[in-house]
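Visitor: would you be able to build a 3D model of this:
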Amino acid sequence: MPRPDEDLELEAIVSDAIESHLGSAPAEDFIRDLLVRIKGHIGSENKRKNLVGEGFEDTLAGLLRRWEPTVRSYDIRVRPALHDLPGFYAPRGSDKTKKVDLALVNRATGHRVLVSCKWSVRSDREEQFMTDFDAYSKLESSGKSFDYVLVTNEFDPARLAAACENRSGNAEIFTRVVHVNPDGPREAYAAPNSGSRARAGGMERAIGHMASGRLESLQRWFESLSA
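Guide: So this is what the prediction gives:
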């Protein structure tokens, strides 16, 4: 029987990799200690979130690089520094370098699309959206507009609705709010006993944004990029 926390599949992968590289089978104690360290690193809460987040960003970039219209028209950059994109200032003094999850730059027009890729939208991220938008706006140097797009797979109706309604002054901060597949949350909200009365208002708002096109599908966003 396996020991507690034993992962035979991971152990086999690591053992095979070490043996093929060094030419001899590693000791069991060495493998056990190495697996504990690997699991500790991956299992750390922030590391886990980073793995999911960066995996989502890389997957979205991979799809864009396989979509012929975007490949033809855009430079697609994953996690670039903001000042490495055309039309943005470098950070001033000791200010921290600002990064973007994903950026698309139209080769013909120079138009910039800054994408916030969030598999889920926690409450702290709702604050981060405004902070990022303010930073992008203050560091814009060309005097030209840019798109700020949210791509998410969030299912919580209130958070989806809030993302659609998030404003700076009298303007919505997101040019577009994109869900991987809006049919998923739409079906979930329509299911019997799908939520409490407290959630009903969020569901109604989110469904309204889907109906108006404010909350759109990944497919529709891709098609807009090819227009």
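Visitor: contacts, neighbours, all on C-alpha from now
Guide: OK.
Visitor: shouldn't Met106 be in contact with Ile76?
Guide: For the record, residue 106 is Asn, not Met. No. Taking CA atoms under 8 Å as the definition, Asn106 is not a contact partner of Ile76, at 9.0 Å.
Visitor: OK, contacts around the residue lying closest to His111 once chain neighbours are set aside?
Guide: Nearest residue to His111 in three dimensions, chain neighbours excluded: Val105, at 5.8 Å (CA to CA, 6 or more residues apart in numbering). The contact partners of Val105, by CA atoms under 8 Å, 6 or more residues apart in numbering, come to Tyr74, Asp75, Ile76, Leu85, His111, Arg112, Val113.
Visitor: what about those, which are in strands?
Guide: Among the contacts of Val105, the ones falling in strands (DSSP state E) are Tyr74, Asp75, Ile76, Arg112, Val113.
Visitor: mind checking how far the fourth one is from Ala25?
Guide: If I follow you right, that is Arg112. 52 Å (CA to CA, to the nearest Å).
Visitor: re earlier: just the buried residues of the ones in strands among the contacts of Val105.
Guide: Tyr74, Ile76, Arg112, Val113 (16 or more other CA atoms under 10 Å).
Visitor: closest to Asp183 out of the residues you listed?
Guide: Using CA to CA, Val113 comes nearest to Asp183 of these, at 25.1 Å.
Visitor: mind checking how far the residue sitting furthest away from the middle of the chain is from Val36?
Guide: Relative to the centre of the chain, the most outlying C-alpha is that of Ser24, 41.1 Å out, by CA atoms, centre = their mean. Ser24 is 21 Å from Val36, where distance means CA to CA.
Visitor: next, the structure of the following sequence, for comparison with the previous one:
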Amino acid sequence: MPAETIASEESWIIIVATQENQEKEETNAEAVKSAFGAKNRARLIARYFAEGEDTQCAAVDAWAHVYRLLLWIDQTTGLAHCYESDKSQPGKPWYGRSLAFHDWLSNALGTSPADLAHRIDWLFLRATEDLAAEVLRRAVKIEHATRQQRAPYSGRGFPKPGEDPELMTIVKDALDKYLGTPPPDEVWQRLIQQIRQYLTLENKRKNLVGEGFEDVLAEIVRRTCSASPLDVRARRLLQDIPGFNPPKKNEKPNKVDLAIVRPSMRTLVTAKWSVRADREKQFAADFGDYVQAESDGKPFEYVFVTNEFDPARLMRACEKLATNAPMFTHVVHISTDALKATYSGSKEPSMRRIVEFIDSGRLISLERWLTLLQTA
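Guide: From the prediction side, this is the model:
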């Protein structure tokens, strides 16, 4: 066979294999999107409350529901996550604080430090279960087509979809001397796929502490304040909230994380599990846009809800002014008790300042804010 023909056939085979891998990646991406998407999140959150005893969600227990649903264990420390992983490693100040937070949370949820991992991260774990089921269903659907596509190359040692020779080598080298009998290739392959899926799924967690945080807060407000005449809306355009004009031509429309509409007040909530430096500047810009768009000539509340543990970021949120008045009507932390426990014994001025804000009522707990909504 001429060299040109062989080269041409090899190129064609590479293209087919590449397309096959791309199709598999696209299928997996669709499955992940479905499992972690808004519709499935809403279904899972409703299931969580339906399976529990506190279906109405008492304000005093709201923090626990948030942590059970969304909080997770940091892979590198083995502790409940409360601060950036790279700054919470053993030997660093935030490792000691992470230990204090883990201890407080274990006691508060009535479990042991070793068992805490089984009492939190509910939403992520259930979403991954749904993902596994979805991937299996899709795999069954495409199995026949895949066999047909690979049939012309049978017996030639073509890589299977999802193979990762480098990762396989790392795992084999680490375990080889401990294994009496080497596992079959299909067992290695299944292990590699599970490792890759695990690492991929961790990257999806940001969806749950982003939009998922908004969804959880919205559901908690609805259930806690079910006796109050209020309308709770997550991720709505500002113009769809009563009393706010649409943006001017060529201006990007504003989307509000959470809007709570009551007969006497409109509350616009920015909900951020944690705060990046660039987001702090956006808070003021958003508030300015809200003020400009307000059309009823009536006041509205601007509330910040977070699980941030960095004292400097919390301090800036509490102190931020707009026209000589606090920009945020309320700065709300999921658990101010958790903050106090984590900061306990610290001599850092910023942490002492946060405790002062808590004691003065400038920084309030989720429980306190929900109580205010109930009585307003």
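Visitor: what lines up against Phe88 of structure 1 once you look at structure 2?
Guide: Mapped onto structure 2 by TM-score structural alignment, Phe88 of structure 1 lines up with Phe244.
Visitor: who are the contact partners of its match?
Guide: Per CA under 8 Å, 6+ apart, neighbours of Phe244 of structure 2: Leu238, Tyr290, Ala293, Glu294, Ser295, Asp296.
Visitor: now the closest residue to the residue farthest from the centre of structure 1 other than its chain neighbours: which helix or strand?
Guide: Once flanking residues are discounted, Ser24 of structure 1 sits nearest to Ile18: 7.8 Å by CA to CA, 6+ apart. Per DSSP states H and E, Ile18 of structure 1 falls inside helix 8-22.
Visitor: helices along structure 1, start to end?
Guide: 8-22, 28-43, 45-64, 68-73, 123-139, 157-165, 183-190, 197-212, 218-225 (DSSP state H).
Visitor: Asn170 of structure 1 -> structure 2?
Guide: Using TM-score structural alignment as the criterion, the counterpart of Asn170 of structure 1 in structure 2 is Asn324.
Visitor: swap in Arg125 of structure 1?
Guide: Per TM-score structural alignment, Arg125 of structure 1 is aligned with Arg279.
Visitor: now do the counterpart of Glu216 of structure 1 in structure 2 against Ile220 of structure 2, distance only.
Guide: Using TM-score structural alignment, the partner of Glu216 of structure 1 in structure 2 is Ile364. Note on Ile364 of structure 2: its distance to Ile220 of structure 2, by CA to CA, is 17 Å.
Visitor: looking at the two, which one has more neighbours?
Guide: In this view Ile364 of structure 2 and Ile220 are compared by other CA atoms under 10 Å, and Ile220 has more residues nearby, 24 against 20.
Visitor: distance of the equivalent of that one over in structure 1 relative to Glu19 of structure 1?
Guide: Counting by TM-score structural alignment, Ile220 of structure 2 corresponds to Leu63 in structure 1. Separation of Leu63 of structure 1 from Glu19 of structure 1 (CA to CA): 35 Å.
Visitor: over to Val78 of structure 1?
Guide: 34 Å.
Visitor: name the residue in those two with the higher neighbour count.
Guide: Shown here are Val78 of structure 1 and Glu19; by other CA under 10 Å, Val78 has more neighbours (18 against 12).
Visitor: aligned partner of that one in structure 2?
Guide: Aligned partner of Val78 of structure 1 by TM-score structural alignment: Ala234.
Visitor: help me confirm that its match comes into contact with Asp215.
Guide: Yes. With contact defined as CA under 8 Å, Ala234 of structure 2 counts as touching Asp215 (6.7 Å).
Visitor: list the buried residues for the helix or strand where Ile170 of structure 2 lies?
Guide: Assigned by DSSP H and E, Ile170 of structure 2 belongs to helix 165-175. Along helix 165-175 of structure 2, these residues count as buried under the neighbour rule (16+ other CA under 10 Å): Lys172.
Visitor: off-centre distance for that helix?
Guide: Here helix 165-175 of structure 2 shows a centroid-to-chain-centroid distance of 31 Å under the convention CA atoms, centre = their mean, to the nearest Å.
Visitor: who does it touch, helix- and strand-wise?
Guide: helix 185-203 (3 or more CA pairs under 8 Å, 6 or more residues apart in numbering; DSSP states H and E).
Visitor: if you count neighbours, what's buried in the helix it packs on?
Guide: Within helix 185-203 of structure 2, the residues scored as buried using 16+ other CA under 10 Å are Trp188, Gln189, Ile192, Gln193, Leu201.
Visitor: looking at those, spot the one nearest Ala338 of structure 2.
Guide: Leu201 (27.5 Å).
Visitor: residues touching that closest one, list them.
Guide: By CA under 8 Å, 6+ apart, the neighbours of Leu201 of structure 2 are Thr128.
Visitor: how much space separates it from Lys298 of structure 2?
Guide: Distance from Leu201 of structure 2 to Lys298 of structure 2, by CA to CA: 45 Å.
Visitor: same check, this time on Val187 of structure 2
Guide: Separation of Val187 of structure 2 from Lys298 of structure 2 (CA to CA) stands at 65 Å.
Visitor: same question, Asp240 of structure 2
Guide: 16 Å.
Visitor: the two: which is more packed in?
Guide: Asp240 (13 against 10).
Visitor: give the contact list for that one.
Guide: So Asp240 of structure 2 contacts nothing (CA under 8 Å, 6+ apart).
Visitor: same thing with the one 5 residues further on?
Guide: With contacts taken as CA under 8 Å, 6+ apart, Asn245 of structure 2 has the following neighbours: Leu238, Gln239, Ala293, Glu294, Ser295.
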